[in-house]
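**Q** Using only what follows, build the 3D model:
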Amino acid sequence: MELYTYYRSTSSYRVRIALALKGLAYQSLPVNLLQGGQRDAAYVAVNPQGRVPALRTDGGDLLVQSPAIIEYLEEVYPQPALLPVMAEVRAKARGVAAIIGCDIHPLHNVSVLNRLREAGHDEGQVSDWIDHWISQGLAAVEQLIGDEGFCFGDTPGLADVYLIPQLYAAERFNVDLGGFPRIRRVAALAAVHPAFASAHPARQPDSPAQ
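**A** As a prediction, the model looks like this:
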């Protein structure tokens, strides 16, 4: 498989974690968002939306949008599973993933932040916007995840795949995570898990840390 990715993209980070948890090999194809690589004609021919990630499967199909890619991986490579056995817990995990993927991340996407700047908002107002939406969303997640282990059990799953990249973004934007002990517990477990470590932005071939 081939993954079009950007080291600091949280949606790309999700897919990298899912691939790593399932032990799936892939070739990383970096798209430099800061240099406008997502707008290059060659990449727009791959993904008409001009965003990352995009995954080319072993069969040659091109998939876009991290939720769809992760669902594909779960369906085609069901073990180890990212979703719990119980239907109710699966729904809870999907709910947390949706809070992050639908209600938090899109509101601090670089395209949204640039539109705020273009509308005349200064950097202080942009920072307040980011802090508000990330803090509000994580406050809900804090109440919805379990008291032990990862978000919903002893092994990482879908909710963790979404949560850890969002925490990376929160730290980048200096959002205070002190009031979220459950979330910080999950973060500590992920920090020593090899799949999360291998997917971390600092470990990617296009990272300045490399």
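
**Q** CA atoms for contacts and neighbours, from now on please.
**A** OK.

**Q** what about the nearest residue to Lys92 once chain neighbours are set aside, neighbour count?
**A** Among residues not flanking Lys92 along the chain, Leu144 sits closest, at 7.8 Å (Cα to Cα, 6 or more residues apart in numbering). Residues near Leu144, counting by other Cα atoms under 10 Å, number 16.

**Q** To check against the first, give me the structure of this:
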Amino acid sequence: MLTLYSYWRSSASYRVRIALALKGLDYEYRPVHLVKDGGEQHAAGYRAINPEGRVPLLIDGDFKLGQSLAILRYLDARFPERPLVSAEPREAARAWQFCEAINADIQPLHNLGPLGYLSKTLGVDERQRETWIRHWIDRGLSALEAEVADQPLESAVFGDSPGIADCCLVPQVYAARRFGADLARYPRLMALAARLESLPAFIAAHPDQQPDAQPG
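**A** Model (predicted):
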């Protein structure tokens, strides 16, 4: 059985949980608390299996893999029955571009590591930190709103069924809500996210449904 090291509120872990649910794959969930006791991801035991000290981490037998987009690629190759990526090269490339806009340009800038550096090392106060977060979320989602302007957005970002772009969009919308972003600026993305969030796979992967979820 697959094993997923995850944190309930981690956007990157959320992406992988959606992909696993879309593919109907069973897995063992092992929580890694990113805040408790300075962060369990820094503990020697976890670092021994994942030197990056991050989540998610997927284990498949004697194979282990970190980084959410790498995991999504692996899952599609390992379990091809319910593909997350189109076989058409241009459609696939456009979907990966959408994912990278979130994975590289938005989500890392509101990650615990950079936020901790802003506060503890650079002395940025809470108000400035929140301004920083919302600036990068707005910059990124504004671009993605324009990117999908020519898409029908009836069922998924690209195509008729959810794929990798949807695995990345919904967690980013969840994070944007957490940080108080003005989501009314992105009506097409929000309409799509609302439809996706009602699907069984997305409900099962939601942070509040995870065994390590906490109130508030």
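
**Q** Can you pull the TM-score for these?
**A** TM-score for the superposed chains, counting by TM-score structural alignment, normalised by the length of the first structure: 0.96, backed by 208 aligned residues with a Cα RMSD of 1.0 Å.

**Q** per the alignment, the residue nearest to Lys92 of the first structure corresponds to what in the second structure?
**A** Alignment note (TM-score structural alignment): Leu144 of the first structure maps to Glu147 of the second structure.

**Q** Likewise for Glu75 of the first structure?
**A** Mapped onto the second structure by TM-score structural alignment, Glu75 of the first structure lines up with Ala77.

**Q** That match - that's part of a helix, no?
**A** Yes: using DSSP: H, G, I helix; E, B strand; the rest coil, the assignment for Ala77 of the second structure is a helix.

**Q** Roughly how far does it sit from Gly159 of the second structure?
**A** From Ala77 of the second structure across to Gly159 of the second structure, the span is 19 Å (Cα to Cα, to the nearest Å).

**Q** more crowded one of these two?
**A** More crowded of Ala77 of the second structure and Gly159, by other Cα under 10 Å: Gly159, with 16 against 13.

**Q** Tell me if that one really is in a strand.
**A** No: going by three-state DSSP, the assignment for Gly159 of the second structure is coil, not a strand.

**Q** Would you mind finding the match for it in the first structure?
**A** Under TM-score structural alignment, Gly159 of the second structure pairs with Gly153 in the first structure.

**Q** Identify the residues contacting that match.
**A** Counting by Cα atoms under 8 Å, 6 or more residues apart in numbering, Gly153 of the first structure touches Gly146.

**Q** where along the first structure do the helices fall?
**A** For the first structure, the helices defined by DSSP state H cover 10-21, 41-44, 66-76, 87-98, 110-118, 123-144, 158-172, 181-191, 194-199.

**Q** Tell me, how many residues neighbour whichever residue in the first structure pairs up with Glu88 of the second structure?
**A** Glu88 of the second structure maps onto Met86 in the first structure, with residues paired by TM-score structural alignment. Met86 of the first structure has 9 neighbouring residues, counting by other Cα under 10 Å.

**Q** and what of Leu20 of the second structure?
**A** 22.

**Q** Against Asp166 of the second structure, how distant is the nearest residue to it once chain neighbours are set aside?
**A** Closest residue to Leu20 of the second structure apart from its sequence neighbours, by Cα to Cα, 6+ apart: Asp26 at 7.5 Å. From Asp26 of the second structure over to Asp166 of the second structure the distance is 20 Å, taken as Cα to Cα.

**Q** hang on, the earlier thing: using a markdown table, lay out the helices of the first structure together with distance to Pro205 of the first structure.
**A** Shown next, in a markdown table, are these (distance: least, Cα to Cα, whole Å):
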| stretch | distance to Pro205 of the first structure |
| --- | --- |
| helix 10-21 | 13 |
| helix 41-44 | 18 |
| helix 66-76 | 20 |
| helix 87-98 | 27 |
| helix 110-118 | 21 |
| helix 123-144 | 28 |
| helix 158-172 | 17 |
| helix 181-191 | 19 |
| helix 194-199 | 11 |
